[in-house]
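>>> fold the following for me, if possible:
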Amino acid sequence: MNRVPTKYSTKIAMIEWLVNNNIPHDPSESKADLMRLIDLHKPLDKVYRIDEIVRQAGHVALRLPPYMCELNPIELAWAGVKRYVRERNTSGNLPKADLKHLTYEAIASIGKDDWEGYVKRVMAIENSYWERDQRMENVVDEFIIDLGNASSSDSESSSDTSSEVD
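As a prediction, this is how the structure comes out:
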């Protein structure tokens, strides 16, 4: 929603965006000047139509972290579809129509129990990440040195140690 123009957009599209967002501008300005103005006023976060639809239905859309496909159950489903097709395409040279038919057949074979399994697997992975993150926080906390409470003897002994290492 409210797609921000790029430097490749038409000047008309840039002006239209500025008008729709109540941003004062001079339509006679160059595209480069209009683009600088757009960059100054563009929203930090993108708003997607699907998020609005979900919100209006009383829900919140949560985004997966980028490059974390193992947290997306659809990836497990697609892996199953590809495996199904690969196992049935033993010669490796099926006609396109047959491959399409196998793909639809594989998708249709995914049932409720399969989806529940995919979701449970992703939840187990996510839980392992949370547990690992908590253990890592505990380990890091053990290594934090509070310099505000260090006595002069602590400082001297640490400086003696550092000179021995050098």
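>>> okay, CA-based contacts and neighbour counts for the rest of this
Noted.
>>> quick one, strands of the chain?
In the chain, no strands are found when defined by DSSP state E.
>>> hey, where'd the helices end up in it?
With helices called from DSSP state H, the chain shows them at 11-20, 31-41, 49-56, 73-88, 96-108, 112-143, 152-165.
>>> surely Ile125 meets Leu71?
Yes: Ile125 sits in contact with Leu71 when judged by C-alpha atoms under 8 Å, with a separation of 7.2 Å.
>>> these two: which has the busier surroundings?
Leu71 (19 against 14; other C-alpha atoms under 10 Å).
>>> spit out the contact partners of that one.
Under the criterion of C-alpha atoms under 8 Å, 6 or more residues apart in numbering, the contact list for Leu71 reads Leu64, Val122, Met123, Ile125, Glu126.
>>> where's Leu37 relative to Val4, distance?
Distance, Leu37 to Val4, using C-alpha to C-alpha, to the nearest Å: 12 Å.
>>> compare with the first, here's sequence two:
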Amino acid sequence: MFHDETWVNIGEEKRSIWIDNRGRGRLRKTGGKDIRLAILAMLDANGFHLPSVEIFDCSKDHSMTSMHFIEWVKKTAFRLREDREPTENSKSAKRSMRKHEIIEWLDDHKVEFDSTLRKPELFQLASDNKPRKEYKVDIVAQEFNVQILRLPRHCSLNPVEIAWAGLKEYIRKNNTSFSLTDVRQLASEFIAGFDDKAAQGTMHYAEKVETTYKKADEFVENAVEPHLIDDISDTEIDKLSDISDDRSE
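Purely as a prediction, here's the structure:
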């Protein structure tokens, strides 16, 4: 099953001008974006998993918090999106860290090292000992014996994102009252009517996009990268960074 969240506001409408079948219409307005609905749900080949659907009021500055999401995890017990908040102990050392910060990281993670090592060597040691990432949502999901699989961060590779695009288009075509109640109703109508054919269509589309990306990667790897010339190697960059750190200490 696939998961993601989206939002719609009461001002969702066609891009320029619209007229309904009763002759009513207006030019597009920009108002209404402060009041919106957040929507999250699961999708499989049969359509949306209706028990997992949640629609709630929110503002443009607040849609989904980690606590709200974790509570949703507990209620649905199905595969969920990454909350992108790793636990403190699972954070890895970064190349952008200063030398003393890498040393602190090694100390905090009880990794033995030679104090005479330079920054590139210390960073390599930290990389070799980086902990396995743990996410709060994984810990919660384990209570339900659920395994979470994470997609690459690209909307075209997630069928739910494709479905959300259809949902927003449906609301824009049918939103004539611009009330939160009616927008909620339109969202519910779209989700309930999203059948197996529509769901499988989003998955086939995502698969086609994935194939396109793979072909592009293969082309770059075989036809482009062999002809690239690096003026500065990674080793030289590390040395320059190390010299900069030494001068600032």
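>>> superposed, what's their TM-score?
Counting by TM-score structural alignment, normalised by the length of the first structure, the TM-score of this superposition works out to 0.53. Behind it: 108 aligned residues with a C-alpha RMSD of 3.4 Å.
>>> residue nearest the middle of the second structure, spatially speaking?
For the second structure, the residue sitting closest to the mean C-alpha position, by C-alpha atoms, centre = their mean, is Arg153 at 5.5 Å.
>>> circling back: could I get the contacts of Leu71 of the first structure as CSV with distance to Ala13 of the first structure?
CSV is the format used below for the contacts of Leu71 of the first structure (distance: C-alpha to C-alpha, whole Å):
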residue, distance to Ala13 of the first structure
Leu64, 32
Val122, 42
Met123, 44
Ile125, 45
Glu126, 43
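>>> most neighbours out of those, which is it?
Of the contacts of Leu71 of the first structure, Val122 is surrounded by the most neighbours, 20 neighbours in total, counting by other C-alpha under 10 Å.
>>> how about that residue, what's its match in the second structure?
Aligned against the second structure by TM-score structural alignment, Val122 of the first structure finds its counterpart in Ala206.
>>> excluding covalently adjacent residues, which one is nearest to its match?
If the residues on either side of it in the chain are set aside, Ala206 of the second structure comes closest to Leu157, at 4.8 Å by C-alpha to C-alpha, 6 or more residues apart in numbering.
>>> what residue of the first structure matches up with that neighbour?
For Leu157 of the second structure, the equivalent position in the first structure is taken to be Leu71, counting by TM-score structural alignment.
>>> got the buried residues for stretch 35-51 of the first structure?
Buried positions in stretch 35-51 of the first structure, judged by neighbour count with 16 or more other C-alpha atoms under 10 Å: Met35, Leu37, Ile38, Lys42.
>>> now swap in stretch 213-222 of the second structure and tell me
Counting neighbours by 16+ other C-alpha under 10 Å, stretch 213-222 of the second structure gives no buried residue.
>>> what does stretch 80-99 of the first structure give?
For stretch 80-99 of the first structure, the buried set under the neighbour-count rule, 16+ other C-alpha under 10 Å, comprises Gly80, Val81, Tyr84, Val85, Leu99.
>>> mind putting the residues you listed into JSON lines with distance to Asp154 of the first structure?
What follows is the buried residues of stretch 80-99 of the first structure, written out as JSON lines (distance: C-alpha to C-alpha, whole Å):
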{"residue": "Gly80", "distance to Asp154 of the first structure": "60"}
{"residue": "Val81", "distance to Asp154 of the first structure": "63"}
{"residue": "Tyr84", "distance to Asp154 of the first structure": "65"}
{"residue": "Val85", "distance to Asp154 of the first structure": "67"}
{"residue": "Leu99", "distance to Asp154 of the first structure": "72"}
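>>> closest to Ile145 of the first structure out of those?
Gly80 (49.3 Å; C-alpha to C-alpha).
>>> one step back: what about the residue nearest to the centre of the second structure, distance to Glu161 of the second structure?
Taking C-alpha to C-alpha, one finds Arg153 of the second structure at 11 Å from Glu161 of the second structure.
>>> please apply the same query to Val8 of the second structure.
13 Å.
>>> go through the second structure and flag its longest strand.
For the second structure, the strand that runs over the most residues, judged by DSSP E, is strand 47-59.
>>> chain center to it, what's the gap?
17 Å (C-alpha atoms, centre = their mean, to the nearest Å).
>>> tell me the secondary structure for Thr6 of the second structure?
For Thr6 of the second structure, the assignment made with DSSP: H, G, I helix; E, B strand; the rest coil gives strand.
>>> excluding chain neighbours, what is closest to it?
The shortest distance from Thr6 of the second structure to any residue other than its chain neighbours is 5.3 Å, reached at Ile39 (C-alpha to C-alpha, 6+ apart).
>>> what about the one you found, helix or strand, and which?
Taking DSSP states H and E as the criterion, the element that holds Ile39 of the second structure is strand 35-44.
>>> the second structure: which residue goes with Lys46 of the first structure?
With TM-score structural alignment as the criterion, Lys46 of the first structure lines up with Glu134 in the second structure.
>>> that match against Pro86, yeah?
Yes: with contact defined as C-alpha under 8 Å, Glu134 of the second structure and Pro86 form a contacting pair (5.6 Å).
>>> cool, thanks, talk later.
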